[in-house]
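Asks: the following comprises the amino acid sequence and a computationally predicted model.
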Amino acid sequence: MALPVGQQAKYWGIATAIFLVALWFLGDVILPFVLGGAIAYCLDPIADRLERAGASRVAAVAIITLVAVFIFVLLILLVIPTLVEQTASLIDTAPELFDRLRNGLTERFPQLLDDQSTVYKQLLSIGETIQAKGGELVNGIVSSALGLLNILVLIVIVPVVAVYMLLDWDNMTAKIDEMLPRDHVETIRALGRDIDATLASFIRGQGTVCLVLGTYYAVALMLAGLNFGLIVGFIAGLITFIPYVGAIVGGMLAVGLALFQFWGSIEVVDGDIVTYATNWLRIGIVAGIFGLGQFLEGNILTPKLVGGSVGLHPVWLLFALSVFGTLFGFVGMLVAVPIAAMIGVVARWGVSQYKDSLLYRGKSGSD
């Protein structure tokens, strides 16, 4: 005989409270294990495919580890130093960009931007503020990241945890399945499959879309000759999980930088006035890169990699990231996506149960 519903709810409520308290107090301690588990979850389908191709589990994990080490070394040697350098250079160049904007507006609208006007003074102070606060922001982010993700965690603990969890992933899921309440095992399995499908669509599918588009934007913008193309591509790819926002924000930032870089100007060199023509072709190429990226995302990448329905609304996802990030820090942001997926799946299941109940249909049972 099953336990009463009220008693079951009490036990599950206590378990949830214990989980949240442990997350609150052990956030920094469990961080490498959460990261390792997330990496193992993302790589498990690749290991399964290698096993179906004839490799053993150990050989599959060894192949994945070697490829991951190669990619990590490549990023450390090539991409990350350039990314940091372009970020610092963009912050240092921001005052100059605003000076050009102020000078251009002064040439075209002199009556609006005299030396005593509020707009002129505001534009003058924006560049100085960005240069002063931008450096502090970058230093704060770097110092916080180093305090949270120290070198030992990044290089040793997380990869080791990920490798061991990837080796034992099937065994762990089987053990968890054995511990499910027998009266609700089929319902929990169905919910688990829905949660896994949602997470697979978002984390694996949408994450791959973000990686592909970020790489495309960065490489294409750098080939187009745009300064800071790598950092713009990184930003655009990072927020691509929000529909249209990544292309819009990245496109506006890239086109704005292209206007500053390729817009015609007048400069006095050794007493001679030199006029630089506006390179409309370069500006159009930068805009076309994001137009093509949006086409690829909507017609090829998202349908193929993500599917028709992710199950996580962007607003709900941002809300979960904000709440868990505020309450539990960086670890909270890591667990926000799976918890949001679980809540969403359980909520949809609850709605379907409600629509099948007498509370919704009434005694007549009519639709």
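Replies: Okay, I see it.
Asks: going forward, measure contacts and count neighbours with C-alpha atoms only.
Replies: Noted.
Asks: residue contacts, G288?
Replies: G288 makes no contacts at all, as judged by Cα atoms under 8 Å, 6 or more residues apart in numbering.
Asks: ok, it to W263 distance?
Replies: Separation of G288 from W263 (Cα to Cα, to the nearest Å) stands at 17 Å.
Asks: cool, and L112?
Replies: Distance from L112 to W263, by Cα to Cα: 21 Å.
Asks: can you name the element that comes right after whichever helix in the chain runs longest?
Replies: Of all the segments of type helix in the chain, defined by DSSP state H, the longest one is helix 314-355. Going down the chain from helix 314-355, the next helix or strand is helix 358-361, by DSSP states H and E.
Asks: below is structure B, check it against A:
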Amino acid sequence: MVSRGRFIVYIVLIIITVLALLFLYNYRDKISRIAAPFILAAIISYLFHPVVIWLESRNIPRKYGILLIYLVFSVLVVTVMVFIVPVFINSAKELANTLPDMAAKYEGVFNKLTGFIKSSNWPSEFKNAIFREIQNGTAFVQNYISDILKKALSVFIETVSMLFNIFLSMVIAYYFLKDAGFFRESVLSIVPRKWRNWMIGTGREINSILSNFIQGQLLTALIVGVLEIIGLVIVGAKYALVLGTFGGIANVIPYFGPVIGAIPAVAIALIESPVKAVWTALVFIIVQQLDNNFISPRIIEGRVGLHPVTTIFAVLVGETFFGIPGMLIAVPVTGIIKVILKRAVDAIV
């Protein structure tokens, strides 16, 4: 049984959390623009921090260790830009050029399906319902492709903005890593003394959640993406590099990600032949089974500690309010909220 005082504290904390989320939602555009480089810097810091600690254990000063990491990272980025990115861009351009033809072929399939339904003896109400769904599906595909082509016109501007954010994030991440102790002490200095131990404990739990999630999810996405690219190449699927990369990135989204990542590849393969679509689907199914049973359990120990139902709910809420970025950050944010609420209740009651 939960005591009356504990229950009241839970309610108050939940109300505060809801109000904070509403504030974030109302000002989400401005907040996202400001927060984006800092969030990316935090992710970079979490990725590089274990290496910084390892270099420090080898008697390399933190400042020089970070610079060494940045140097190695820059060499890797340049290598990828020179040898991999051009292949990726050419494949993506080829895929973009074939999208209208793919849409036309699928529209032809819809028309054949419509003709079959019209000639059937099914009840008229049932036919009308199916026609509406087919029309909605066709309109969705056409609008989706149109949006892609329109957005392609602003790719240059978005790329410049993205590169600036990445550069700014790398600078911020450098100071996050170099002056980690300073930031920790600065935060603790404004916290009342009686709450400092609580703050330190909460920070450690949040740090554990974020480090496990960010490092684990990105490494898992990399492995899954590589396996999907290899699998798609083996079955002879078109645009294997682009579609496998997309599948790996989508895998970061819990539960929904693997399905989102597989849909484009299977849809493209289906135009070529049903058999190719089956083989393509099998690639994603096999890789997902490997991920669920071998890769993720070994890389992401314990994950964020959320129940599957809570995870699904968090992802849906994130998508509803913030779109794809919301789906990506929903799980760690929910895990952080859970830690803060639990430790706050334990401390107050």
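Replies: In hand now; what should we look at? Everything quoted here is computed from the prediction, not taken from an experiment.
Asks: quick one: TM-score?
Replies: In this superposition the chains share a TM-score of 0.71, using TM-score structural alignment, normalised by the length of structure 2; 319 aligned residues with a Cα RMSD of 4.3 Å.
Asks: where do the helices sit along the stretch 101-250 of structure 1?
Replies: For the stretch 101-250 of structure 1, the helices defined by DSSP state H, counting those that start in this stretch cover 118-148, 151-152, 158-167, 169-178, 185-199, 207-223, 229-238, 245-262.
Asks: show me what contacts the closest residue to V345 of structure 1 other than its chain neighbours?
Replies: Once flanking residues are discounted, V345 of structure 1 sits nearest to I195: 6.2 Å by Cα to Cα, 6 or more residues apart in numbering. Contacts for I195 of structure 1 (Cα under 8 Å, 6+ apart) come out as P338, A341, M342, V345.
Asks: contacts for stretch 39-59 of structure 1 next, please.
Replies: By Cα under 8 Å, 6+ apart, the surrounding residues in contact with stretch 39-59 of structure 1 are A60, V61, I64, A162, V163, M165, L166, L167, W169, A200, I203, R204.
Asks: which parts of that stretch are buried?
Replies: Residues of stretch 39-59 of structure 1 classed as buried by neighbour count (16 or more other Cα atoms under 10 Å): I39, A40, Y41, C42, L43, D44, A47, D48, L50, E51, R57.
Asks: inside helices: which ones of those?
Replies: Cross-referencing these against helices under DSSP H gives I39, A40, Y41, C42, L43, D44, A47, D48, L50, E51, R57.
Asks: can I get the residues you listed in CSV with distance to A17 of structure 1?
Replies: Below are those laid out as CSV (distance: Cα to Cα, whole Å):
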residue, distance to A17 of structure 1
I39, 26
A40, 26
Y41, 25
C42, 27
L43, 30
D44, 30
A47, 34
D48, 35
L50, 39
E51, 39
R57, 36
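Asks: what's the closest of those to V153 of structure 1?
Replies: I39 (13.8 Å; Cα to Cα).
Asks: and that closest one, what pairs with it in structure 2?
Replies: The equivalent of I39 of structure 1 in structure 2 is I44 (alignment by TM-score structural alignment).
Asks: look up how far V333 of structure 2 lies from its match.
Replies: To V333 of structure 2, I44 of structure 2 is 17 Å away according to Cα to Cα.
Asks: quickly note the distance from the aligned residue in structure 2 for A340 of structure 1 to L22 of structure 2.
Replies: Using TM-score structural alignment as the criterion, A340 of structure 1 maps onto T334 of structure 2. As judged by Cα to Cα, T334 of structure 2 and L22 of structure 2 stand 15 Å apart.
Asks: more neighbours: which of those two?
Replies: Using other Cα atoms under 10 Å, the more surrounded residue of T334 of structure 2 and L22 is T334, with 19 against 13.
Asks: residues contacting the residue nearest to that one when sequence neighbours are not counted?
Replies: Among residues not flanking T334 of structure 2 along the chain, A314 sits closest, at 6.7 Å (Cα to Cα, 6+ apart). When contacts are counted by Cα under 8 Å, 6+ apart, A314 of structure 2 touches M327, A330, V331, T334.
Asks: alignment lookup: L238 of structure 1 to structure 2.
Replies: In structure 2, L238 of structure 1 lands on I249 (TM-score structural alignment).
Asks: distance of the spatially closest residue to that match that is not a sequence neighbour from V287 of structure 2?
Replies: Take I249 of structure 2 and drop its neighbours on the chain: the residue closest to it by Cα to Cα, 6+ apart is A221, 5.8 Å away. Distance, A221 of structure 2 to V287 of structure 2, using Cα to Cα: 11 Å.
Asks: who has more neighbours out of those two?
Replies: Ranked by neighbour count (other Cα under 10 Å), A221 of structure 2 and V287 place A221 first, with 23 against 19.
Asks: do you know how far W198 of structure 2 is from E133 of structure 2?
Replies: Distance from W198 of structure 2 to E133 of structure 2, counting by Cα to Cα: 54 Å.
Asks: neighbour count winner among those two?
Replies: More neighbours surround W198 than the other of W198 of structure 2 and E133, with 16 against 11 (other Cα under 10 Å).
Asks: from A103 of structure 2, how far out is that one?
Replies: Distance, W198 of structure 2 to A103 of structure 2, by Cα to Cα: 57 Å.
Asks: sorry, back to before: now do the contacts for the residue nearest to I249 of structure 2.
Replies: Counting by Cα under 8 Å, 6+ apart, A221 of structure 2 touches G248, I249, A250, N251, V252.
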